[in-house]
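Participant: No sequence on hand, only this structure:
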């Protein structure tokens, strides 16, 4: 049975070595405004989908928190219904924690951002600002601009002429990227802001690449603030093949980093021992290759998280504190280098599988294909499958087609995904009632428990869970739009856009990149840079 955790007890957990997780179940905007350092964001509406991957062992101590205790009680009930047996909640929430003078911070993925600023200050990572870069581009100087974000981010917008090379691939492929470049060609590393640019530049700096290397200060945000246009729809994202020379250089570098930073190499037998440990505690098994490589064949039980993002979002990857981490690739370079960053971030027990998937296959073991990102070694949780609570809701909630909803309108249509999803398109006349606040806000739009209500969302999953909640509250005539707004669009029916009818200022979304206002970009970048001030003072 779930137990309250006092702020003092939580502080003791942070200062100890026992494994535990602190999960903040509020929405992203609320978390961004203020949260407890060391907490991981997982909005209440995502628990059924994300918790089994984030906390793979159901006996792990899982502490939930919100601001004042309202929503956390509902979240505790959900987590226990999912089978978790060691659940607690922060008594009084973040508000009481703060009132007792325990620390809070703002922002998302703060551990990696703070670490990035430390890396820049301590290692004097070279950088170039947007104005100087543009001037050098206009002069026709020799340079190659490498974008270390995900391919999806890159395709949306990039520095003109830049090419995609995700951060986790840099060390492995840089030898081949630069093989045909003149020795005086400058390598420019960029991301959307600061962290991935700093980390990418530091990778090449530490590797000892024999040419001029600089990171673009403030990334694409700095480019926009300098008054320049970004390129959209770029397709220069095909990764170069890895030559024997390139692999040898990357592996030599990875071996050095592993030795210096304390990453232990595992063989297949050692991996199987850790797999056995994972039956009684949380152990993270993470494949850091590209999505295509992972889908083509991966070791059962390994979750996919590309290396660069693995570092950028370390608090989303290692949600359980003090848990072992095992990284895998097709050899050892990418795994060991990701592990070295985690050791530098302060994680204690970090491993790389020596030989990766190839060693596993040579040992006569089978690989899995596809994107089953949540499977345990014993196969008990399948990320590609449907969560049990969603299946239960599907069996209890009637569904209707888009055509049926269009021809026979109910008393109320609710949309329970994020405000951003609602703004991008919803069934005309729908009311935005976020699932995290459903119990408290539904009465504003539904007159009585016997009113006919149809619940919608983007793809039909959140609406099933929301409808099941309404049934448990006593609503007797609840259905869902089968397939969500995606099916509505597919049927060729009109959608309504914008925040129509929304009377509260949404606090559920954190905008990034060019979606931010200029002022937000400026404040965000200044905040990131100021994280490094404490390291500058100690340098």
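Facilitator: Okay, I see it. Just so you know, these numbers come straight off a predicted model, no measurement behind them.

Participant: use CA for all of it now, contacts and neighbours both
Facilitator: Noted.

Participant: so residue 277 makes contact with residue 283?
Facilitator: Yes - Residue 277 is within contact range of residue 283, at 7.4 Å (criterion: Cα atoms under 8 Å).

Participant: Which of these two has more residues huddled nearby?
Facilitator: residue 283 (24 against 13; other Cα atoms under 10 Å).

Participant: if I look at the more buried one, how far off is residue 308?
Facilitator: Going from residue 283 to residue 308 by Cα to Cα, to the nearest Å gives 20 Å.

Participant: Could you do residue 384 as well?
Facilitator: Distance, residue 384 to residue 308, by Cα to Cα: 23 Å.

Participant: biggest helix in the protein by residues?
Facilitator: helix 244-261 (DSSP state H).

Participant: other SSEs contacting that helix?
Facilitator: helix 170-177, helix 333-344 (3 or more Cα pairs under 8 Å, 6 or more residues apart in numbering; DSSP states H and E).

Participant: Tell me which of the ones you listed sits nearest to residue 203.
Facilitator: Smallest distance to residue 203 across those (Cα to Cα): 6.9 Å, for helix 170-177.

Participant: this is the comparison structure:
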């Protein structure tokens, strides 16, 4: 095969044409290992190291004809990856000339990214909407004064178990409306939403506010990071068990999710329309299951990918590798509360998104059942 490269100026043009959900389609794969990727994400691309590429690329880039841009550390990994993709049948693969070092070599500040970085988007949104904030010192003062409050940590259960603010409870962001009343039965309770820093806390707090819950809601500024910087110790363990939401909580969640759906003009799509989307050789369509991972493992729509809603909101690039793709969200709960919450925010980030109007038992023509594995 002939190895093609593109200059960073070309990639800059692609990245600045339209929003993530409305630009021409292309995939951007960062081939660095997980540790190097975690140190800095200048492109906010999808991380898929070479040793995982062959086994996992199909779920991230399901359409073989979509343009794929490979980015490495300038160490030749992209050339090896291009050969792997060629053998798998991908027909339009290019390499970013110079890799990450070349991308950052000139004017590293202000460079465009594949997706809007979660922190950038959420901080901007908090400024625009005036989302109430609470500092660590203010939280401690309220606790000492005996304020009726609860701290909800919206990270994943494994993250919460590793370290969290003492006294907080774990309620992943996608579950906030679905289970809110089970965690916060009184409208007089001050709800403080937190995470490791900002993105998921702000999104969680503003979700509750925009949905019209009666409680006072704030987000904790810089979350667990600020807690440690203030000289406090973090707690470990304390995992929540997420059984089915109570009937009262489900009704509450549906009622308030409908507020979000109306505001964002959220749309649904049935099995036949999804099949037509999947048959479209010019567009990529993702089937993303926004439920908890254990629910996905217990049973899911064939061909769907596990992508819990709260994580999809903050770090959509971890799952959605193709810019300009269409997204179908799957949720089997009454009223699609988690899917509505996720769609509400993805639409504001420019993604073309629908909620699946069907059952987990459906068999959609054109779906490859082998794809159904957890992505996050």
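Facilitator: All right, it came through fine. Since the model is a prediction, treat every value here as computed from it, not as a measurement.

Participant: What is the resulting TM-score of the chain superposition?
Facilitator: Scored against TM-score structural alignment, normalised by the length of the second structure, the superposed chains reach a TM-score of 0.87; 365 aligned residues with a Cα RMSD of 2.8 Å.

Participant: who's more crowded, residue 384 and residue 308 of the first structure?
Facilitator: Regarding residue 384 of the first structure and residue 308, a neighbour count based on other Cα under 10 Å identifies residue 308 as having more, with 26 against 12.

Participant: The second structure: which residue goes with that one?
Facilitator: Under the alignment (TM-score structural alignment), residue 308 of the first structure maps onto residue 310 of the second structure.

Participant: Repeat that for residue 188 of the first structure.
Facilitator: Correspondence of residue 188 of the first structure to the second structure, assessed by TM-score structural alignment: residue 192.

Participant: quick one, what contacts that match?
Facilitator: 134, 149-152, 205, 217-220 (Cα atoms under 8 Å, 6 or more residues apart in numbering).

Participant: could you redo the last one with a cut-off of 6 Å?
Facilitator: With contact set as Cα atoms under 6 Å, 6 or more residues apart in numbering, residue 192 of the second structure has these partners: 151, 217-219.

Participant: Run a quick check on the match of residue 308 of the first structure versus residue 171, I expect a contact.
Facilitator: No - if you go by Cα atoms under 6 Å, residue 310 of the second structure and residue 171 don't touch, sitting 9.8 Å apart.

Participant: Need the counterpart of residue 32 of the second structure in the first structure.
Facilitator: Residue pairing (TM-score structural alignment): residue 32 of the second structure is matched to residue 26 of the first structure.

Participant: give me the number of residues near the residue lying closest to that match once chain neighbours are set aside?
Facilitator: Residue nearest to residue 26 of the first structure in three dimensions, not counting chain neighbours: residue 43, with 5.0 Å by Cα to Cα, 6 or more residues apart in numbering. Applying other Cα under 10 Å, we find 21 residues neighbouring residue 43 of the first structure.

Participant: Now for the counterpart of residue 43 of the first structure in the second structure: which residues touch it?
Facilitator: In the second structure, the residue paired with residue 43 of the first structure is residue 49, using TM-score structural alignment. Neighbouring residues of residue 49 of the second structure by Cα under 6 Å, 6+ apart: 31-33.

Participant: Which among those count as buried?
Facilitator: Neighbour counting with 16 or more other Cα atoms under 10 Å marks 31-33 as buried within the contacts of residue 49 of the second structure.

Participant: Can you add secondary structure and distance to residue 127 of the second structure and give those residues back as TSV?
Facilitator: TSV is the format used below for those (DSSP: H, G, I helix; E, B strand; the rest coil; distance: Cα to Cα, whole Å):
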residue	secondary structure	distance to residue 127 of the second structure
31	coil	34
32	coil	34
33	coil	34
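
Participant: and of the residues you listed, the nearest to residue 104 of the second structure?
Facilitator: residue 32 (15.0 Å).

Participant: What's the local residue count around residue 351 of the second structure?
Facilitator: The burial count assigned to residue 351 of the second structure is 20, neighbours taken as other Cα under 10 Å.

Participant: So it versus residue 275 of the second structure, what's the distance?
Facilitator: 19 Å.

Participant: Repeat that for residue 186 of the second structure.
Facilitator: When distance is defined by Cα to Cα, residue 186 of the second structure is 44 Å away from residue 275 of the second structure.

Participant: of those two, who's got more company?
Facilitator: Neighbours per residue (other Cα under 10 Å) separate residue 186 of the second structure from residue 275, with residue 275 holding more: 16 against 12.

Participant: ok so, going back, hang on, the match of residue 188 of the first structure in a helix?
Facilitator: No - per DSSP: H, G, I helix; E, B strand; the rest coil, residue 192 of the second structure lies outside any helix segment and is strand.

Participant: do you know how far it is from residue 204 of the second structure?
Facilitator: Distance from residue 192 of the second structure to residue 204 of the second structure, by Cα to Cα: 10 Å.

Participant: Now check the first structure for the residue matching residue 291 of the second structure.
Facilitator: Using TM-score structural alignment as the criterion, residue 291 of the second structure maps onto residue 289 of the first structure.

Participant: where does that match fall, helix, sheet strand or coil?
Facilitator: coil.

Participant: One more: residue 197 of the second structure?
Facilitator: Put simply, residue 197 of the second structure is coil when judged by three-state DSSP.

Participant: how about the strands of the stretch 251-376 of the second structure, start to end?
Facilitator: Shown for the stretch 251-376 of the second structure, the strands assigned by DSSP state E, counting those that start in this stretch span residues 268-269, 285-289, 305-306, 322-323, 326-330, 352-356.

Participant: so which of these comes closest to residue 230 of the second structure?
Facilitator: strand 305-306 (36.1 Å).

Participant: Now do that closest one: which elements does it pack against?
Facilitator: strand 285-289 (3 or more Cα pairs under 6 Å, 6 or more residues apart in numbering; DSSP states H and E).

Participant: Give me the packing partners of the strand it packs on, helices and strands only.
Facilitator: The contact analysis (3+ Cα pairs under 6 Å, 6+ apart) places strand 285-289 of the second structure against strand 305-306, strand 326-330.
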